[in-house]
Each structure stands twice: as structure tokens, then as C-alpha cells.
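*Asks:* Starting from these lines, generate the structure:
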Amino acid sequence: MPKAKRQDSTVLTDDELTSLNAHWRAANYLSAGQIYLMANPLLKEELRPEHIKPRLLGHWGTSPGLNLVHTHLNRVIKARGRDTVCIWGPGHGGPSVLANSWLEGSYTETYPDVTRDEAGMERLFRQFSFPGGVPSHVAPETPGSIHEGGELGYALAHAYGAALDNPGLLVACVIGDGEAETGPLAASWHSNKLLDPVHDGAVLPILHLNGYKIANPTFLARLPESELDELLRGYGHEPIHVSGDDPMTVHRALAAALDQALDRIDRAQRAAREDGATERPRWPVIVLRTPKGWTGPGEVDGQQVEGTWRSHQVPLAGVRENPEHLRQLEQWLRSYRPQELFDEHGRPREQVLACIPEGDRRLGATPHANGGLLVRELPMPGLERFAVPVDKPGATMHEPTKVLGGFVEQIMKATRERRDFRVVGPDETESNRLGAVYGATGKAWQAEVLPSDEHLSRHGRVMEILSEHLCQGWLEGYLLTGRHGLFSCYEAFAHIVDSMVNQHIKWLRTSRQLSWRAPIASLNYLLTSHVWRQDHNGFSHQDPGFVDHVLNKSPEVVRVYLPPDANTLLSVADHVLRSRDYVNVIVAGKQPCFDWLSMDEARVHCARGAGIWEWAGTENGGREPDVVLACAGDVPTQEVLAAAGLLRRHLPDLAVRVVNVIDIARLMPREEHPHGMSDFEFDGLFTRDKPVIFAYHGYPWLIHRLAYRRAGHHNVHVRGYKERGTTTTPFDMVVSNDMDRYRLVMDVVDRVPGLAVRAAAVRQEMADARTRHHDWIRAHGVDMPEVAEWTWAG
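*Replies:* Predicted coordinates for the structure are as follows:
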């Protein structure tokens, strides 16, 4: 590898250079020790097999490079007094971040039993990737972290989310060259087009090219430097290169590169904030090339390890059984000269600690990586200002998300000065009927503006890009650093972030178990343009399965709401935006739908999560129902009420109960979800022995899965989406999936004892209506008048 390129703007003194190198050596020693050792942490005696962990887990290859970056960030933070948080993108770099946190003392402050001495070092080593210990990657347990290292692709999006509305914050982001190959990371480079140099902080990407992934070389590491420069400049960055394998020369070069990068950042922010510059800055990016597994074993069993993919995980695997490997391990660990780095009690020597900043400026102690310490209550407007009047159920119609838009606009106005609330979405804010927010703020935009453009603003707080990954990543970074937000998305395409929400749910579940992690604002999804009203876009836009995916996850963290009208949507939104440490999914329509409940009724119904709508049923005088019509979702609710109306007309003696479910987790047993019902409650609502016809917004088997333990589950028949989609009329969508009002009435006839014969004519009339519908839409292209003009006549 070529020697490091020198940057002449920074001249380190010999003492500074020696101190930086000592810190780096100490971090490397601690990183390797975590992977291998469970005893003899200071090598006070000859290394023996019993000192080695029985299972060697962890990742060495990326650790020396991360340690190098951490060491040098310490220097510039201390020298400049700048609040900084670092996103450690290389997935399993846990050993290095833990090592540095222990060296700076923040780990011991967080976990007092892991003391900064020999006993604490042994505990630090033993707990790593060990039963009852800590994960091998950067995780919620790691002080100073907001980024789960178990999945690649999202580091840079998280970094930009952390920088938004944090004008004094520097967010360093180490991007591994494996991660750089992912689609979300490749798109994340465009985030600089939305970064406001006046109100936002700065992001400093550090592209760490050590040449290899798990078993293959990486693309960016093999590009000629000129081609890589063209790529990064095309993204709007100015690259600064550091490369080499001589530690002292690399230290000098990286120190100069960081100073050069921060000087550029300071100039750009000063120009925007003090001089009124409006041109988009070309932000710096550092390209750092160091060998994979640097300072580790050069060769093992005759094969090169350092500088190759073989150093990715555990360079020496058979240490307990192979005496030669044990000898090499001891030689490797002693090469760091631990006696020079730690005193006889295992405490880091003064020279090792000289570069470390103090207090909250330490990367492991920054409150920006524990956002619950910074989060403030949102100033929430009263719902009455936005509620729609409902004197009679089903007499009027509104677009629920449009009504919600006025509510969100007011939150935007109330946070105009404090700037801690954002709306993100993939180019759909207006489409999803939330356009009222533009009365309070524009869309973030730092690129060219044309006269035909609307709502673009250099200081806007609506974030739009056609990448659900980036929307999710930005919002996660924003929430984890102490702010609030809402993610609005077409329902079908929320699946794009399935794996991202997995990681965030795991993060929240783990952080809830850590007393030092303060609760953060919840991650709130508004899924609209949903399956039943994507009749114009067709099958590709019809998928309600995100709810299924989320409800598979940790029940203490996830919540799913299906408000049936505008007022219930307002009530649910008010609740979730106040909440902490949840992932909330709201599914609500943007098309006109009937108003069923007044604001007061909506509040009560949402608090229950599920309840009987007495006005819609025909239970009289305390009589038990003959059948229960249940519904969850706006379109299912309309079809159930239409079916209830048909039954009222055709079978007036039938006792029908209508149950609406908003909080879908209410169907689960209380033992499995905090919102679940007891068997007593469930049986009281749905009965133990009467047929239940359930019209559900999504895939019908979810309802069966949630309720399978209930005594009356064998009586539950669910109608929902069955993968029957196309470009068609709205009502044909429900007919195609057998969730229409006529099919529901047929289900009642089929399942209520005695009706099969007595109501055969009614069933036949319903079947004929479905046939008539089929012919009508093909002749006229719209739904039948009896459907299109239907209103609740109860």
C-alpha cells in the first residue's frame, strides 16, 4: 500500500504524535482482548489455553481503522470544543467502540461494575460476545451509539437525521466500504441536498476503505482514485484522501485531513449564517485507506491475513487447541506493549488519555446519543379546532388525512422556533392529503429552484425523497437524538423498510431494559393510499402486509391503529405523537369516507381500542346477539355498516351486534401484549358461541393468528385482502376479495343457525347483486348507483 499522503496544514508535536499513537495502540489491544481473552487481561503471565474464550466471536478486521478514527476525533473535539456524535457504520465494529468508551471513562460511568482497572478490563473482555454479556456489534448497550451495527446501509442516513435542526453538532459518520455497496447508502449521499447550513449541523462522512468485505474485495476500494473522486464530487462532496500502512505517517495525515475538513465546514456554516450565502456548500468527505486487520497477524498457517479478507472476523481461530496459534496470539497482543499503556493496576496511563476530551464532549458521553435526555414535549393543539362535526353517524364525509393535515400544520407552527418536529415521506406529502403543512413550512431543498416549483425552502422541515430507506433513516436519526416526527407513506411501499423497522424495534426493546437510556419519541408511521383505494394504480400498489410484519415483533414496543374516520384519526394521532419508545403504525384513508363518531365519542372509542357500536346494531332490550359483525379499517367499517343495513331491512328479527376495532392488538391475549384483552373482555365483546363475521383491512389470517387462543375462535370467519388486485373500481376491490356487503350478508346467512333455509331468498338476492355489479362496472366503468350513492340510514 502506498505511504500516506501528507497534509501540511497540521503539524503534530512529537508528544502529540506519541500520545495519539499510544491511545490507538491501547484501543487496538483492548479490541483484540475482547475477542480472545477471558482472563490474564494484562498478560502478567504467559498466555495459556484456559485464558482464552471457548468460543471466539467478533470482528477484528475493521477495528483498527475505527480505533484510528476514534483517536483522531478525540483530538479535534478536545482542540475545538465541538459537540460531536459519531455513527459507526462498519457493522461489527463493537470491540473498538467499547474499547474507546472504556478508555475515556464513559463506559465505567454507565456500567460502574466495569471499572477502569485490571478487574474492569477483565470484565470488559469476558462480557464481549459471551452469554449474559454484550453483542459483538455497536448496539443500544454501547454508550455514545445511536446506530445498530448489525445491518449495513443506513449509517449516513442516520447521520443526516442526527444533524437536522442541530446547528451546533458535528456528526462524523464512518462508512465501511462493504456498506458503501448497499443501495440505501448509495442514495444517502444525496442527503446533502437537503442539509440547511443555517439551522442544521454538519455531517462529515469518513469513507473507510480497507479493501474487503467478508470474503470479497470491495468495489470502491478497487476504483482508481481519480474515478472515486469523480463519483464523490458528483455527489456534491470534496474528497480528502488519507492512505498508508505506516502508523506515524497516517496519524499525521489524518490529523491534517480532519483539520482541513472541519475548517471547510466552519467556513461553509459561517458563510450561510453570517454572510447570508445561499449557494449549496460542497461538504468535505474523508477517504481513509488502511489495511484490513491492520497491526494484527500478518500471516497464519502460511496464508496472508493482514490486508486481506481473512482478517475480517477472528484471524487466529484454533487458539485453545493449536499451540502455534496461541503463540502467535500472545506475540500479537504483546506487540502493543500493554505495560507501556496501562499501569500495574490496569489503569490507562496519562499519555494514553491525553487526547481525550472532557465530560459530555466525550463520544461515549454525549447526550446527543441518548436523545431521551434532550427530548421535549410537543406543543399539541386541542383536537376540537380540527374535529369534524358529527350530528348523526354517516351523514357527512371527509378525507381523514386532509383533516389530519391541519392538525400537523399547527404542530409545525408551534415548533417553528424550537425546530424539533419533521414530516418525512417519499414524495407523497401532497398526495397523501397532508399539504396543509406547507402553510407552516416548506420542503427542505438546497438545490436549484425553478419558477414552476412549489413549497421548496432552504429552511423547510418537510423531507421528501423517493427513497423510503432514506426517509426512515433520517427520521430514526432525528428521533434518537431527541426530536419528534411523522413518516407518511403509501401503505404498499412501507415494506421497503421492513428490515429497518426490525432494527429500530430491537433497539427500542433493548434500550427499554437499560436504565440509563432515556425514552425517546416514538417512530410514527401514517400509512395511507391504502390497499382498498389503490384501484387506480392497480395490483402493484396493493399490499396491506406491513401491519402483519410489525405485529410479529416485540409486543411491548409495537402498536397498530386502524381509525375508521377523521375524528378517530385525529385522536389516534394525538396519542401516538405524545408517546415514547414505541413504533406506532396508523393505517388511514385519504379518500372521502363517512364520519361515524363525534370527537368526544372518538376519544372514548380510541381509548377502548375496540367497542360495540350500539347505534349500528339491532340488539334490543338486552337480547344476546345472533351474530357479530366486526370490522377494522375504514373500508371494512363501511362495508360492515352497509351489511348491517341490509340485514336490518331483510332480516329485521335478527339480533346483530356491530363491533369496531381500532387497536388491532386488543385482539391478542393480555399475556401476549400490553393492550390485549382478557378472555372475559373478549368473550363479552365477541361472545363465546355466536358466529363472528370479521371484515378486516389486511390479510385475514392475521386476525386468526391474533385470536386463535380464544374460546370462540372456531366461530370467527374473517374477510380481508386475498391478493386479488387490479385497476378497477373501488367497490370491485372489495367484491374481488369477498369483503363486500353482499358477501358479508351471505356469510351471516351461512353461519347463523336456521338461516340457511329461512333466508335462502335473501342469500340469493345478495348473490344476484354481486353478479349485477360484475356486469355493471364492465358496461359503465363505475360502481352501481346503489353502492356509489349509499349512505347510512340507521
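
*Asks:* From now on I want contacts and neighbour counts done on CA atoms only, so please keep to that.
*Replies:* Fine.

*Asks:* next one: the helix or strand containing residue 478 to chain centre, how far?
*Replies:* Element membership for residue 478, per DSSP states H and E: helix 468-480. Between the centre of helix 468-480 and the centre of its chain there are 6 Å (Cα atoms, centre = their mean, to the nearest Å).

*Asks:* That helix packs against which elements?
*Replies:* On a contact count with 3 or more Cα pairs under 8 Å, 6 or more residues apart in numbering; DSSP states H and E, helix 468-480 meets helix 155-163, helix 183-188, strand 421-425, strand 484-490, helix 498-512, strand 523-528.

*Asks:* Which helix or strand lies directly C-terminal to the first one?
*Replies:* When you say that, I think you mean helix 155-163. Using DSSP H and E, the first helix or strand after helix 155-163 is strand 170-176.

*Asks:* now the angle from that next one to helix 155-163?
*Replies:* With axes from the mean of the first three to the mean of the last three Cα atoms, to 10 degrees applied, the angle from strand 170-176 to helix 155-163 works out at 170 degrees.

*Asks:* here's the other one to compare against:
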Amino acid sequence: MTNGALHPADPLAAAVSITATERPLSDDMLRRMDGYWRAANYLSVGQIYLRSNPMLDEPLAIKHVKARLLGHWGTTPGLNMLYVHLNRVIVERELDMIAIIGPGHGGPGLVANTYLEGSYTERYPAIERSRGGMDRLFRQFSWPGGIPSHVAPETPGSIHEGGELGYSLAHAFGAVFDNPDVIVACVVGDGEAETGALATSWHSNKFLNPARDGAVLPILHLNGFKIANPTVLARIGRDELTDLLRGYGYEPHFVEGDVPADVHQLLAATLDTVLDRIAAIQSAARTDGEVGARPRWPMIVLRTPKGWTGPKVVDGKPVEGTWRAHQVPIADFNDPEHLRQLEAWLRSYRPDELFDEGGKFREEFAALAPTGHRRMGSNPHANGGELMKPLSLPDFRDYAVVQSEPGAVKAAATATLGGYLRDVMALNADAANFRLFGPDETASNRLQAVYEVTGKAWMAETEANDTDLSCDGRVMEVLSEHLCQGWLEGYLLTGRHGLFSCYEAFVHIVDSMFNQHAKWLKVTRTIPWRKPIASLNYLLTSHVWRQDHNGLSHQDPGFLDHVASKKADVVRIYLPPDANCLLSVADHCLRSRNYVNVIVAGKQPEANWLSIDDAVRHCTAGAGVWEWASDEGEPDVVMACAGDVPTLETMAAVMLLRDYVPDIRIRVVNVVDLMVLQPQSEHPHGLDERAFDALFTTDKPVIFAFHGYPALIHKLTYRRTNHHNIHVRGYKDEGTTTTPFDMVVLNDLDRYRLALDAIERIPRLRDRLPDETARYWALIERHKLHVYEEGDDLPEIRDWQWRR
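*Replies:* Model (predicted):
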């Protein structure tokens, strides 16, 4: 076994060679740490297999074994060894450290270790450190009404649902931004390392400022196999792997072996070396007061056998060190030999040496763990709501668009929001608890006002023509939606606040990450000791209706459907129709807790419909009648809309209808909070039946212009009284590179189509339908001829202005 594979000229080479030969653990410390490791392994195996007889007081029988064997063993012994070694350095160095465990299938190990350190029992008093508590600990694992097999929200000390498809390293870096005293030990599984999200996450070190941020210690855990195949990074050779990791900007330190005593010593020495290096990097940056060249941060590559210390052979087939150790190495207990093997495996950890007669972990081993909040299972950074401080927010009314009449002024909604976010940044600069995240689109999305108070975080090389780059920047831009989302999640989960700005079509890249975070929030709502965190806020802009220049590849509003399918107590969707409504919605979302808020707003100058006071009232209600655009009394038709461009087209359709049919009675209803459309029984924002019917009537036609796919409105309203009269126009996957108005024409969302829809559905106007249909097609033909000839929309479309 050797440690490190550095180039001979590297200044760290000498230190690494010492690490390879040092044995920093005394014989007594080695004995106790190995005992702690064996105890964690014993508890891990017990969780997977046993429903009773936790101390093996009687010979193991089939009645003691769970009927359904669920869980994963393969990665667990390596994680258990890392945990006890991290405990040692936390105690000796008084570190503020949390662990993020990428291999999701190490759940039993993290539960075991938090149980051994006492933090588990503090959160779950029924799982006391005794024989009875151990029995309940084992039985609850992967058991109905119990706990999941992953490192989940139920696990104290976790901010990361293990097995999340490659997000561990992004979460780790997000956790240490603006957290100068925190170190995150991030274990990256070698299967996880094959994902695109994880491969990108290595580049997070180009954004980490050692003067003001904490540190991430990546630990690449190579046990060689995924579920049924070898892993790439375990099969490319030491030199190639070293070159890869050095190319990412890290200094890899290798710990390899299968003899526990040797691995203990080498891992202890290596941890001392890398933590000394981290301390030196931070000290240099913080003492000098300025950051020089980007440091090469250390990391560890831990190579141990998959399923280490487990059965070596089962049914004549090798298990330890193979893919067969991944999940449950011994199954099918109809075979008496399997029961004998399981008992021998459990007894190989010598539990009677580790636990006293009452089932309590013996003090000589238990004393190795940190105490209080230094225990990784009790660190408050892993329960970020305990640390969260509210944002200092400016009065959003100060940024309002001022107008004399509805629609008289045009404003770019996101540019207006940019001024507000600039001052949010400024007000919270000292607290360092707010960041803006986005994939190279902050300026594109018209939020560049934030650069007036902060730059873009950047620790890589700079050139003379670069703009707004800063090692102290608090805007996080990297062309990876995965990385932006992962950073933000880690930042939120450790008690801070943020906003993710993204092109609407490409937010789908993080669909699975949104899923996991929404599930995390759902579960934590039922865990009393998990404190609420700041909401995950999305601002989706450069949206489908104003991506006419980029074409179909940039046109997709379907994230709304994805979000709306989740639990109602977690998700919120907002479609502000103008700049003032966007200000009101954004302020509300930044103040909220434990939600995923999705805001969709355009970046192009559009009509501003409401004064700021009217906008606040409208957004608070979530939907309402625009009286100034509506006729008194019972309407012939309800013209409803949700989204900025659908609102524009609806208002233009209203004007057309009044020109076509002077005695028509129209009610205009605008929806900001999409979830008000659901019944109250389905969503807490839902309008009750009387309120909904008061807006949309019980029997009149409703022409609903919607930002996204029409089916979503039907899904939300199908139980409403007047649903059979609701006719929805929205996006139907007809897009190309064309003019803004032609985009809505292609999807039948244009003002002419909406006006014709209304006439078709008002019974007293049916005799006019042939003439109005002819007029519609003449207008569409005129439009098409003009845009293909001139490359721009008709003047009356381009220069349209609302009038009553």
C-alpha cells in the first residue's frame, strides 16, 4: 500500500511519503477505533437482517430473520470506517464537520453511527442505547412504518438523500459557500462518479474562496462495482485516475487495502495530511487578506473491497470484493447453511466485546465519538432551519413601475426585479446568506443590476476583457443546471437563502433534482426535529413565447406540469402578468419556508397592467376579476388568462370582441397563483367552490389563455362546476424561429383565435360565426404574408396598445 501518486516535483510529495510510513494511531487507539468500526458493521448487518435477537443471546433461528431482506451492504463497511476516522479528527482538531454520503445504499451505516454517537437516540428516544433500543433499531429498518434504507431525511446529520444520481459533491460545495468554519467530508461513490452531474461537480473548486468559504474534502470511495458491473474509475489504473483528478484541480491521496489494521493507520495518517493542507490553504488566504492563485485542494481516494468483512463465498460463488456484495449477500434462508453463515458473520464482529449485558455500547469505545454539536449527527448545519436567519428585504414597492392607466407603460419584468435583487444582495452582504444562481444567464435574463453590488464568483484564471468576475462574487454562474441546482440545495439545506434563474426550456435538466428536493421537503414536514428551511425559488424566464429567435429547441413550458404533479403542501406556481406582480410574488417567495416556488416571467418589455397596490391585492388573492377591463353584470363570456403573453393576447382579444360585437359583455379574469384553480381539498391555495364560481360562473363559456400546455388547466379544474365550459388555449409544441406574434398564431393562442373562440361559444352570436370565421382566416393570411415578406410582425400587432 502506498499513499499519493504525486509528481516528484510537487511540493507536497515529501509530506505524502511520510504519510505512507507513519503509524499515527497508538496500539490502544487502533484497538478502540477498530472496535468502534466493528460495532458499526455489526449494527449495519443487524439492520438488514434481524427482526429480533439483536444481541444473539440465543442461537440464530429463522424466526429472528426478516421475511423481506431489503437494504445494501456493499458500500457500508467502507463508510463505517470513514465515520470513525472522521470522529477522531473532529475530536482532536475541534472541527465543525458534516458528512454528505453519495452512495445512497450506505443507509444502515449512517444510522448505525449516529446511534453509536447518541444523536440518533436524542432524535428518537424510543431507540435508546440498550438491548430493547437495538431491537427496535434493527426492526424498523426497511420495515413498514419504519425508516428507508437510504441516507434519508430521517437520518440525523444528513442533508442529502443518498443515491440521488450524482448530486453529493454539488450539495457539499453549496453547504460550505459562506460557511467559513465548516468542512464537509463528501463521500463520492464510484458508481455515482459515472453520472454527468457528479462529473461536472468536480469543477466546483473553481468557485470556492478559501478566505470566506468553508472546505470540501472529497473522498472517492472505490469499491469496484455498481449493482452488477464494475465501475469505470476503479478500472482505469492509478496513473490515469491520478491524472484525471489532478486535471480537475485536486491533489489525490490514495488509501488502499483490505487488512483493517493497515488501512486504519494509513487512513488516519492521510486524514492528518489533507486536513493540515486544508488548514494551510485557509490560513494563507485569511491571513493575507487576499486570495492569490487558486489552490489545489486535497482529496482522498479510498479503495477497499466491496462488502468488506462480509461473507467471502456464498453457494460456491465469491461475494466479498465482487458485485454480489452490493445488496444482500446471503438470502434464501430456506437453506440452513445460509442461516449458519449469517450467524457466523454477525458473531465475527464479537458483539459481546462491544456492548455490555444491557446492550449499551461500552464506554471505552463510545468515548471516541465527539460530543454535543460536534457529532456529525447533531451538527446544526445538517438541520439548517436551526441556523437560518431571515433575509433583510427592501420594500419591493420602491421598485414599482409607475403608470397612469393600465397597460400605458411597458416594462421588462425581470429587469425590474433585477433592481430589487441587487438591493437584496446589498442588504445581506454582511450576513452573507443570499446568493443568485444561474447557468450563464444572469445578464441574458435581465438581472444584471446585481453586478452593481457583487460580481460573479470565480477562482479560475482571468483575462483582460473579462467583466464582473470576482473571487468575492455572490452570483454563481456555471453552464450546468445540475450544478446550479445542487449548489443552491446545499446552500438552502444549511440555513441560507437563494434564487435560481434559468431558461424555461432547460430547467427540465434538473427534473430529477427537483423531484428529490420536493420529496425531502415532504418528508421533513413530518419530522418534528427538522426545522423549516428557506424555499427553493425558481425564476423561469426567456420562456416559450419569447424564444421565437432560438426556435423549437428553446421552447418548452412543461416544467409546470412536472411541478404541479407533486404534493400540494410543497409546490407553488406563479405566473405574474407584469413587472409589479413579479415584484410582489418574488418578495413573497423569498420570505417563504419549506416550499418549491416556481415563478415564470418574461424578460422583454411588455405592458404593465396593475399599479403596485393593485398588484399586491391581486397576487394575494391569487386570481381575480380585472374590473377595469370587464363589463358590469352577468357576462356573455369569461376571458381568462395566466402568464404574461397569454394576458397580452387576451386583452387584445377583448378589444377585438368589443369592436366586433359592441353590446358584448366580457369578464376578464387573471390568474397569478396557478394552484388556486384546484379545489381547496386538493391544495391549500385552492379557491372554495363559491369563490371559484364567482370568478368563472357556473354556466358561461370560459376562454382560458394559458402559458403552458392546455391539459394542465383541465387537470386542475376538472372537478369544478363549470369545467365543461372551460376551453383552454396554450402551447401545443408548434414552434420555430419566427416572429413573436407568429409563435402565438402557430399555437392558436393569438388574439384572433381567442376572439373567434368566444364568438363560437356565445349562443346568441352563432349566426355571426360564418362571417367571423372568414374574418379570422383573412386576418391570419394577412399576418402570414406580412411576416414572411417583412420578417417582422404587422405594425398594428407590434405597436398595439390597450384601450377600454
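
*Asks:* Report the TM-score for the pair.
*Replies:* The TM-score (TM-score structural alignment, normalised by the length of the first structure) is 0.99; 789 aligned residues with a Cα RMSD of 1.0 Å.

*Asks:* after superposition, how close is the helix holding residue 478 of the first structure to the second structure?
*Replies:* Compared with the second structure after fitting, helix 468-480 of the first structure has a mean deviation of 0.2 Å; criterion: mean Cα distance after the TM-score superposition for the first structure.

*Asks:* Please work out which residues outside that helix touch it.
*Replies:* Identification of contacts with helix 468-480 of the first structure by Cα atoms under 8 Å, 6 or more residues apart in numbering yields 146, 154, 157-164, 184, 187-188, 368-372, 424-426, 463-465, 484-487, 493-494, 496-497, 500, 504, 520-523.

*Asks:* What's residue 252 of the first structure aligned with over in the second structure?
*Replies:* Matched by TM-score structural alignment, residue 252 of the first structure corresponds to residue 265 in the second structure.

*Asks:* ok, that match touching residue 26?
*Replies:* No: Residue 265 of the second structure is beyond contact range of residue 26, at 9.3 Å (criterion: Cα atoms under 8 Å).

*Asks:* And the two? Which one has more around it.
*Replies:* Neighbours of residue 265 of the second structure and residue 26, each counted by other Cα atoms under 10 Å, are more numerous for residue 265; the result is 21 against 10.

*Asks:* so how far is residue 655 of the first structure from residue 589 of the first structure?
*Replies:* Distance, residue 589 of the first structure to residue 655 of the first structure, using Cα to Cα, to the nearest Å: 30 Å.

*Asks:* brain fart, residue 385 of the first structure
*Replies:* Applying Cα to Cα to residue 385 of the first structure and residue 655 of the first structure gives a distance of 38 Å.

*Asks:* Pick out whichever of the two has more residues nearby.
*Replies:* Just comparing residue 385 of the first structure and residue 655: by other Cα under 10 Å the higher neighbour count belongs to residue 655, 18 against 9.

*Asks:* which residue in the second structure lines up with that one?
*Replies:* In the second structure, the residue matched to residue 655 of the first structure (TM-score structural alignment) is residue 665.

*Asks:* so its match touches residue 629, yeah?
*Replies:* No: with contact defined as Cα under 8 Å, residue 665 of the second structure does not count as touching residue 629 (10.7 Å).

*Asks:* Quick one: the helices in the stretch 151-300 of the first structure, in order.
*Replies:* Along the stretch 151-300 of the first structure, counting by DSSP state H, counting those that start in this stretch, helices occupy 155-163, 183-188, 219-222, 225-234, 247-273.

*Asks:* So for residue 63 of the first structure, which of those sits nearest?
*Replies:* Relative to residue 63 of the first structure, the nearest member of the helices of the stretch 151-300 of the first structure by Cα to Cα is helix 247-273, separated by 14.7 Å.

*Asks:* quick one: the closest one to strand 170-176, angle?
*Replies:* Here the directions of helix 247-273 of the first structure and strand 170-176 differ by 130 degrees (the same axes, to 10 degrees).

*Asks:* What is the mean deviation of helix 247-273 of the first structure from its aligned residues in the second structure?
*Replies:* Once superposed with the second structure, the aligned residues differ from helix 247-273 of the first structure by a mean of 0.4 Å; criterion: mean Cα distance after the TM-score superposition for the first structure.

*Asks:* Next, the buried residues of that helix.
*Replies:* 247, 249-262, 264-265, 268-269, 271-272 (16 or more other Cα atoms under 10 Å).

*Asks:* can you tell me which residues contact the closest residue to residue 22 of the second structure other than its chain neighbours?
*Replies:* Leaving aside its sequence neighbours, residue 22 of the second structure sits nearest to residue 269 (Cα to Cα, 6 or more residues apart in numbering; 6.6 Å). By Cα under 8 Å, 6+ apart, the contact list for residue 269 of the second structure reads 19-20, 22-24.

*Asks:* In a markdown table, list those along with secondary structure.
*Replies:* Shown next, in a markdown table, are the contacts of residue 269 of the second structure (DSSP: H, G, I helix; E, B strand; the rest coil):
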| residue | secondary structure |
| --- | --- |
| 19 | helix |
| 20 | helix |
| 22 | coil |
| 23 | coil |
| 24 | coil |
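
*Asks:* Mark which of those residues are buried, thanks.
*Replies:* If you count burial by 16+ other Cα under 10 Å, the buried members of the contacts of residue 269 of the second structure come out as 19-20, 23-24.

*Asks:* Assess the claim that residue 603 of the first structure and residue 571 are in contact.
*Replies:* Yes: using Cα under 8 Å, residue 603 of the first structure is in contact with residue 571, at 5.9 Å.

*Asks:* Once you drop chain neighbours, what's closest to the corresponding residue of the first structure for residue 50 of the second structure?
*Replies:* When the first structure is aligned by TM-score structural alignment, residue 50 of the second structure is paired with residue 37. In this structure, residue 37 of the first structure finds its nearest non-sequential neighbour in residue 52, 4.8 Å apart by Cα to Cα, 6+ apart.
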